[in-house]
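One predicted model, sequence on top.
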Amino acid sequence: MKRLFGSSKPKKPTTNERRNQSTRWQKHPRFWLLLFCVILIVILGNNVNLVSAQSDRSLKEQEDQLIREYTLPSAPTQTPVYKPLPPSPPKNKKPSAPATRKLIGPQPPPQQPQSPPRKPTPRPQTPEKPKPQPESEPKVRESVTSETETPDQPRAKPRAKSPTIKEEETTTTEALPTAEYILQFNRSPVVGNRFRLRGIYSTARLGFTRPQGWKITASKALIRYQHSPALIASRSNLTVQVNGTSIGSIPLNRKQSQIGQALFSIPARLIQDYNDLTIVVQQQNDEKCSDPSDATLWTEVLPDSELQFEYQPQPIPLNFSRYPYPFFDQLSLDANKIVYLLPKVNDDWLIAASRLQAALGRQAEFRPIETSLVKDIEDLDFGDRAVIIGTPATQPTLKDLDLPFPIIKNQILDGNKTALPEDIGVLILTTTLDGAVPVLVVTGNGSEGVAKAAQFLVQPDTKKLGTGQAILVNSLKDVPAPPLREWKGFLPTKDSFKLSDIKTQENGEPLQEIAVRGAGAPPVQIDFRPLPDDEFTRGSSMNLRYSYGPQVNPRTSAVEVLLDGVFIGGARLTSEDGATNKKLNVDLPANLMNRLTSTSKLEVAFRLNPREPGECGKVTDQQLTGTVHPDTSFKLNRQQSVQLPDLKLLQSGYPFAAPQDLSNTAIVVPDAPTKTDLLTMLAFSERLGRLSKADSVKISAYTTASLPPEVRKTNNLVAIGTRDQFPLPEALTKEAGGFGLGSAFSRQSDRASIQTLPDDGGTIKEIISPDNPERVVLALSAQTENGLERVRQIISKDSWFFQLKKDTVLVSSNQENTSTYDPDAYKLDFLNRAPTTRRIENTSLLGKIARILQDNWIFLPGGILAIALLLYGISQLYLKRLSDQKSH
C-alpha cells in the first residue's frame, strides 16, 4: 500500500526547493492574484454578483456620459456681432406714423433707380469683405402684426455704407451712425384723443422705455397744449418732469385757447430703461381763491405731442445668456420683427415653429410682435430677426452661413469631424454677412434633434443654462404637464384662501400690504380672475382687513369695495385717530361673480377727506393713508361647470389652454399650406402663449395627412385653411354647427342657403368634436385667402379678439385695403347656431339637479302643476278607500 500510494507523511523541501518555490511566486503574481479573487468570490457568494452588477451599471453610465460629451470645434476667433443700422424713411414719402426715424448723421449716397435692392446676405465660411451696393425700396412681403403697432410705419431701409464697428466695443475715434426717433403721445392708450388735466393742481404720467442697444445722445420733449382762457397767466403754469426731475416750466398764457407748444431738453443721463414723463399743471382763475371744482380749470396736452430721441445703435455680441434678446426686446418701442425661413413644410417644422412662437407670445405678454415668412434669406430686410428651423437637408441655407460647426453632406460634424447623432439638438447664433440681421439656428441631424433644440428654448428653467454662441442639447428632461385647473395668475382652486395666496401677473409674487395716500388716492386694484369653468353660487364672501391713518373726517370718509366697477360693500371710517386691522365682511353676489372675465378687477377704494377743510382749494392731505392687509380672506361657493362651444371662453384660452402647457391642443393645416395658413397658425400659437403660463410649451401641429388618429380623438383641434383645402371639412358643414361654407361661394344655415360673388369674409367657428364629446374643434376658415387674412387679424389684435362670443363669428369688411388700427375696419357678426352642445361639469348630485331646473325653468310651472294634480288624485283615492272601509 505504501508503494502503491506512497508515504502519507510529506517530505520536507530542501533549501534549494524552497528558494525555487519563492521564485515561482515572484514569476507568477497574476496567477496568485486570480486565485485570491476566485476564493473571494466563493466566500462572498451571491453578494458578489450584486456588487458586480452594480459596478457594471456604473461603468456603463460613465461610458455613456463620455460618449454623449462630444468634442466641440475650436472656438471661433470672433464672436458674431449684430450691428443694427438706423433706418431712413422711404424716398419722396412723408412718414405718417406717430413714431418715425430719420438719419441725422452722414447721409447715404444717391439712390440708383435701376439697381436691384440690396439685402442682407449670409456670412460665408471664408471671411470676405462685402462690396457696397446701391440701395432701393425694400421688398414688400406678407406679414402679420400682433397687438398694437404703429400704423403705416416705414420699413427700415439699409444704408449703402456703414462705418466699421469692432467686435466687442467701439472706440472714441469711430463715427457711429446717428438716428432720430420720434415717439408721439397718441401711441399710448392713456392719451387717446386727449390728455386733460383738471383742477387747481393736477398731474398726468406717461411711461416710455429705452430700447436695448440705444446710446442716447440727445432727447427732447415737444409739448403741444391748449388751456382754458379763464386761467390767470401769472398764477398758472405747466411743468414737465422726467423720472422725478424737472426739465422745464412754462406759463399758461395763451389767448382764446390757442394751441401752443414748448420744446424741453431732456438730459441724456436721465433716460433709463423704464421712464416716466410727468406733466404737472397749476391752474388759477381767481386772484384770491379758485374753486377746485370749477369747470374752467383745465389744460389739455394734445395727442400729437412727441418725444424726440437722437441715438447711436450699439453693436451687440450675440450670446445665449441674453436670449431672447436681440430677437425679442422687451424695451423696444416698435414691434419686434420675427422672420421664419420657410423650408419644405413638414411636421418637424410645424411643431417647432408653433412652440417657439407660443414661447415668444408668453415673453411678449402685451408687447407687439410682427411675424413674417420668407423663402430665401436674401429676402430679409434690415430690422428683421431671422429664425431658421430644420436639418441641413431641409434648410440648405445653413451651408452658406458662418457656423462654428462644419456641415458636410447635409450632416453637422463635431470637432473630430464626426457626424452628430440624430437625437442631438444644435442651437447657434449668427448673423448675415454685414451683421445687419441676427440669425437663430435651431437644427440637428434628425427630427428628434431639431425638436430637442426647440424644446430647450421654450422651457424657462433649461433656457437659463444657455450661454455662448452655440449649444449642443445632449439630453432634455421632459416637464410633466400641470393639472388642468392650475392656471398661474388666476384665483386659487381652494374655496377658502387669503389675499397673499393670489400671485401677481408681473412676477408671480404673492400680494403683500398695499397702501395708498391722499384725498384723491387711486383704488387698490387686485386681479380677480376666476378659472373659465368656475360657476359661482350664493354664499360667497370677502372678509376685508384694512387700516387707515388719523386725521380723517369721519363724516365724509369711507372705504368701498367694487367688483369690475360695481359697488358691492363699504363702511364709514369713523375714528379720527385712525384704526388698525379693521374687518369688513362683504357679500360677493353670484350674478356678478359669474360675469367675471380674465381681465376682472376687485377694487378697494379709500375715500379719504381731511378733518379741516383746505383754504382756497389748497388741501393738505398727505397724512391720509389707507392700507389693505394680505390676511384679507375669501370664501367662495363654486363648482366646475361650463357649456361648450362658447367663443367667449376663448378670450381666456379655454379649453385649448387646459392644461397650461398646451399639451391637449393640436393645430392642423392643409397638406400644402400657403403662407396665410402658416401665418394664421403662428398667430394662434402666439395668442395661446399670451394667454397661458407654464414651465413648458407642448402644443402640436400637423398636416392633414400626418394627423395621428389618437391625437384627433384626444386633443382639442384647431383647423386652419380655406374651404377648398380645409383639413377637417366636416367642421364647416351646416349639420356640424348650424352654419356652413359650401362650394361655389355658398353659405348655408338652418334658415337660408345663398351664393355670393365673391366671398371675402372670414369664419371663426367652434363645434363639439365628432370624435370626442369632451373636446372641441375650432375652425379658422374662409372661401378665399383674403378672408383667411382677416381671420388672422382678428386672432392677432386684442381689440378684436376680446370681442369674440357665441359659437360662430362672421368677419367682413367694406374696405378693400383695411387698416388693422381702424376701429371700424372689420364687422363682426355673432351667431349661436350649434345644434350640439356639451356641459362639462364636476358637481354634486344636488348641483346637477339645480342645473337641470335652471336649464329647464320654463317647464317648472307645468311640472309643479302636474305634480300637484298627481298628489291631489292620490289623496282623493286614499280618502275614498278610507270612506269605503268605514261604510263596510
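That came through fine. Numbers count the residues shown, from 1 in each chain.

For the rest of this, base every contact and every neighbour count on C-alpha atoms.
OK.

which strand in the protein runs the most residues?
Determined from DSSP state E, the single longest strand within the chain is strand 214-227.

Show me what that one packs onto, helices and strands only.
Using 3 or more CA pairs under 8 Å, 6 or more residues apart in numbering; DSSP states H and E as the contact criterion, the secondary-structure elements in contact with strand 214-227 are strand 260-266, strand 298-301, strand 306-313.

next, the one to line up against it:
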Amino acid sequence: MSFSVIGKPTGRLAFVLPLSLLFLAAGPVSADEQGAVEPVVEAAVPGQNATLKQLGAGYTLNLRGIEGSDSVNFDVRADRVVTGARLNLEYSYSPALLPDMSQLNVLVNDQVAASIPLPKETAGSPQKQVVEIPPHLITDFNRLTLQLIGHYTMQCEDPQHSSLWAKVSNGSELQLQLAPLALPNDLALLPAPFFDRRDAQRLELPFVFAETPSTTQLEAAGAVASWFGAQASYRGAHFPVLLSELPAQGNAVVLLTEGQTVAGVQGEAAAKPSVRVLTNPNDGNGKLLLISGHDAGQLKQAAAALVGGSGVMKGEQASVEGVSQLHPRKPYDAPNWLPSDRPVQLGELTEAKRLSVAGYDPGTINLPMRLPPDLFTWREAGVPLHLKYRYTPQPVSSNSSLLVSISGKFIKSLPLPSQELLKDDQTLMSRLKQDETLLRDAHLTVPLASFPLQSSLQLRFMYDYIKQGECRDIIIDNMRGTIEPTSTLDLSGYRHFIALPNLGVFRDSGFPFTRMADLSETAVVMPDGYGTAEVSAVLDVLGHFGDSTGLPATAVSVVQAGDDAVLRGKDLLVFASGGNQPLLQRWAEHLPASLGGQSHFQLSDLAYRVRDWVSGDDRIDERRSNGSVALGSGAVDNYLTGFESPLDSGRSVVILAGGSPQGLGEVTAAMGAAQDEDNAIQGSLAVVNGTRVNSLVADEQYYVGDLGTFRYLQWWLSRHLGGTLVLTAVGVALASVLLYLSLRARARNRLKD
C-alpha cells in the first residue's frame, strides 16, 4: 500500500518534520498479527522502583482538612506488565484525629487499594507501612493518590481545623514487579518500544553498524539520534555504538547499506531505502529498528523519512519512494523555543485542560518554556504578559488572589474580587450570571532576567476560605479557576545579540548551533581514525541538541578536517580524542591544551559567578583573566572550549576534546549531567575530571546577532566611556562651529543693511 503524506508542525511540543513522503509497504503484517498482542513471556526483568520525590513530589505531602489529598503520576512501559506492586509508606499524623472516624487511603487511578487505620497509640510519631497494591489496578498511565479522611470531634467541626493533618514523606517508595510483554513488529508503534514516553528513566539505545560508519552514514545516524533525543526530552539519552554485533538484550537501531550484514541481519537488497522493525535474534523481547538503503545517500533518505513520517508508517516494513523538504527552516524556529517574532498564546504551551483547576486549594498551573538564549535585554522594561482568566467570585470580601511566578520566583499577585466588591458593576454582574465565573484580564510586564533559559510560568489561584460560624462550616467544592488559552506572552520586542564564547548556553541549549533547529549551518568535524567512542559522543551531543530544539538534525553536515572549503560558512562542532584531530594543531593558539603535553589556562573568577539567568549586560560574562597557569602533564586534558572561527568572522567553534576515547565520553557525559554552582559548564573553557567540572575563561570575546545601527551605537557608547567623551566633544565642537557660522552670517547681513 502506498501513502502520500505532507507533514508540518502540529504544535510546539509535538513536531512533524515538513516533508513530502511516499511510502510503499514491502512486508505488511497480517491483520491478526497487528491486532493481537503476543502472550506474556514469563521471564525475569528488572523491577521499577521510584520514590515519591522521583515521581514529582518535591516536598513532603501535607494532607490537611477533613478530606485532604495529594497525587503523583507513574507509568508502565508498553512492553511491560505489572505482576506485583507495593508502596513502602512513611508517614505521620495528628494526635487529635479520632481513630474510629479517620483513615489514610491509598488510591490507584481513583480506586481504593488500601485504607490504613490511624490509632491513637502511634499518633504524632513517624510510621512505616507496607501497602500491597493489586496489580489489576495498574495500567499504562497511572495516578497514585494519598487521601486523609480526618475528624477530631463527634460534634460540629471546622473542616479546615489545624489539628486535621497527616504528612507523607516523599521518600516513600513505590516498587513494581514486572514481566515482559512481547509487542508485534509494527512501525505504527514508533517510537515505541525503542523509546517509550511512559518510561521516566534515561534513554539508552545502542546504534549498530557493520563497520566504522562513513561521514554520510553518520549524518543519517545523527538525524535518528537527535529525533530520539527530542522524544526523550528531560530524561536524557545515551547512544552506545556497536560494530558487527547486536546487543545481547533489549532494543537497538541498526543502519546498514546493501550487502552489509550484522549477526544475520542484512541490509535490504531493494532499490529503495526502507525502514523495518524486527525481533532481536539475541532477545525474543527485544526489537531492532533496521534502517537500510542501497548506499549511504539512500540511508539518509530512510532516516529522514523515519524522523519526519513515522506517524504514518505501519506494518513490519516501509519503503521510501521519495523525500523532499517543503520549506527551509528559519532562525529561531525550534518547536521547543518560545517564538520571538510574534506573541505566543499560552494555549500553545500546554493542553487546554491543564489550564483549569478546581477547589479551594488547587494545584499550580505550570507552563514550561524554553527561551532563545541570545535575547538582548539591555534597557528593556520586560516581557509583556496579557493574562486572561476566569474564576468563581466568593460572595463576600476575601483575600483571594492569582499568584504569578516564574520557576518559583514571585512576580505579582492579582486580586480576585468578591461579589460584594463587584455589586456596583452591573456589566460584570450580568456576565457573572451566565456561568457563575467571571472573565478578567491583566497586563503585566515580566522582567526577562526572571526567566531561566529553561523555565516555567506558574499560575496559582489562591481562594480564601471564609468561616460561617459553628456548625455552619461546610466545604462546597464549587471554586473554579481557568487561564484562557488566548492569553499571550510577547518576546517580539527583543533583539538577538550575545557575547560568545559561552559554554553555558551551549550546554543548556546547544547554542549557537541550534539557532537553525535542523543544524543546517553546523558542521561536525570528526577526528582521523575515529571509532565507536567518537561516534557515540557525536550521537549523544546531537541527541542533546534534539532535546533543546524538539527537532531532528536532518541538515547537519559531518566532515573531516582537510579542505577548508567544507568548513567555511559553518559553525564548527569539533571532536577530538588524544591527538587525532588535525584542527588542534592548526588552531593551537586558540586552545587551552597543547599537543606536546603542556596545558595552559587563563583564569578568572567566572567559576564563582555562575549565572543561570539571561542577561543583556555581557560585561557580566566577560570575566577577564586575572592570572594564568601552565601545567606539564603526560596527556591532553578532557575539556570543552569555544572561540570564534578562524575561517569566518561571526562563526563559532566549540571543541569537545578528551585525552583518550574514554575521556571524550566523560566530556559528553558532563553535558548531560545535573549542574550546580560548583560543577557547572560555563565561560569559554570547561575542564572535566571524571564527574568534576572546572570552568575557566579567556580574554577573547566576539559577538553574534544584530541590534540595528542605532541600538548598537547606544550599547557601544554605554560600554566605552572614552568613546562617549570623544563623541560628545565632537558633537560640541560641531555645534559650536555651526553656531559660529550662523552668528557670523547674521552679523554680515546686519552690516550689509
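Arrived safely, thanks for sending. Note that this is a predicted model, so its numbers are computed, not measured.

Which part of the second structure matches the following helix or strand past the longest strand of the first structure?
Note on strand 214-227 of the first structure: by DSSP states H and E, the next helix or strand toward the C-terminus is strand 237-242. Counting by TM-score structural alignment, strand 237-242 of the first structure lines up with residues 103-108 of the second structure.

ok, and for stretch 255-275 of the first structure, which residues are buried?
Within stretch 255-275 of the first structure, the residues that qualify as buried are 257, 260, 264, 266, 268, 271, 275, counting by 16 or more other CA atoms under 10 Å.

what do you get for stretch 522-539 of the second structure?
By neighbour count on 16+ other CA under 10 Å, the buried set for stretch 522-539 of the second structure is 522-527, 530-539.

if we can go back for a sec, any idea which of the helices and strands packed on strand 214-227 of the first structure gets closest to Phe320 of the first structure?
Phe320 of the first structure lies closest to strand 306-313 among these, at 20.4 Å (CA to CA).

now Asp759 of the first structure, what's its secondary structure?
Three-state call for Asp759 of the first structure (DSSP: H, G, I helix; E, B strand; the rest coil): coil.

looking at it, it is touching Glu785, isn't it?
No: taking contact to mean CA atoms under 8 Å, the distance of 10.2 Å between Asp759 of the first structure and Glu785 leaves them out of contact.

neighbour count winner among these two?
Glu785 (20 against 17; other CA atoms under 10 Å).

Roughly how far does the more buried one sit from Ile720 of the first structure?
With distances taken as CA to CA, to the nearest Å, Glu785 of the first structure is found 11 Å from Ile720 of the first structure.

Overlap of the contact sets of the two?
Taking CA atoms under 8 Å, 6 or more residues apart in numbering as the contact definition, Glu785 of the first structure and Ile720 share no neighbouring residue.

quick one, helices of the stretch 601-750 of the first structure?
Read by DSSP state H, counting those that start in this stretch, the stretch 601-750 of the first structure holds these helices, from start to end of the chain: 675-691, 709-714, 734-737.

so what's the counterpart of Leu176 of the first structure in the second structure up against?
With the correspondence set by TM-score structural alignment, Leu176 of the first structure lines up against Glu42 in the second structure. With contacts defined as CA under 8 Å, 6+ apart, the neighbours of Glu42 of the second structure are 179-180.

For the corresponding residue of the first structure for Gly56 of the second structure, give its distance to Leu588 of the first structure.
Correspondence of Gly56 of the second structure to the first structure, assessed by TM-score structural alignment: Val190. Separation of Val190 of the first structure from Leu588 of the first structure (CA to CA): 30 Å.

now swap in Asn664 of the first structure and tell me
As for Asn664 of the first structure, its distance to Leu588 of the first structure is 33 Å (criterion: CA to CA).

go on, Ser55 of the first structure?
For Ser55 of the first structure, the distance to Leu588 of the first structure (CA to CA) stands at 64 Å.

which of the two has more neighbours?
Set side by side, Ser55 of the first structure and Leu588 give different neighbour counts by other CA under 10 Å, the larger being at Leu588 (23 against 12).

That one corresponds to which position in the second structure?
In the second structure, Leu588 of the first structure lines up with Thr445, judged by TM-score structural alignment.

Now for that match: which residues touch it?
When the contact criterion is CA under 8 Å, 6+ apart, the partners of Thr445 of the second structure are 381-385.

A helix includes it, no?
No: with three-state DSSP as the criterion, Thr445 of the second structure is located in strand rather than a helix.

Let me know the helix or strand that the closest residue to it other than its chain neighbours is in.
Of all residues beyond its chain neighbours, the one nearest Thr445 of the second structure is Pro384 (4.7 Å), with distances taken as CA to CA, 6 or more residues apart in numbering. Under DSSP H and E, the secondary-structure element containing Pro384 of the second structure is strand 383-391.
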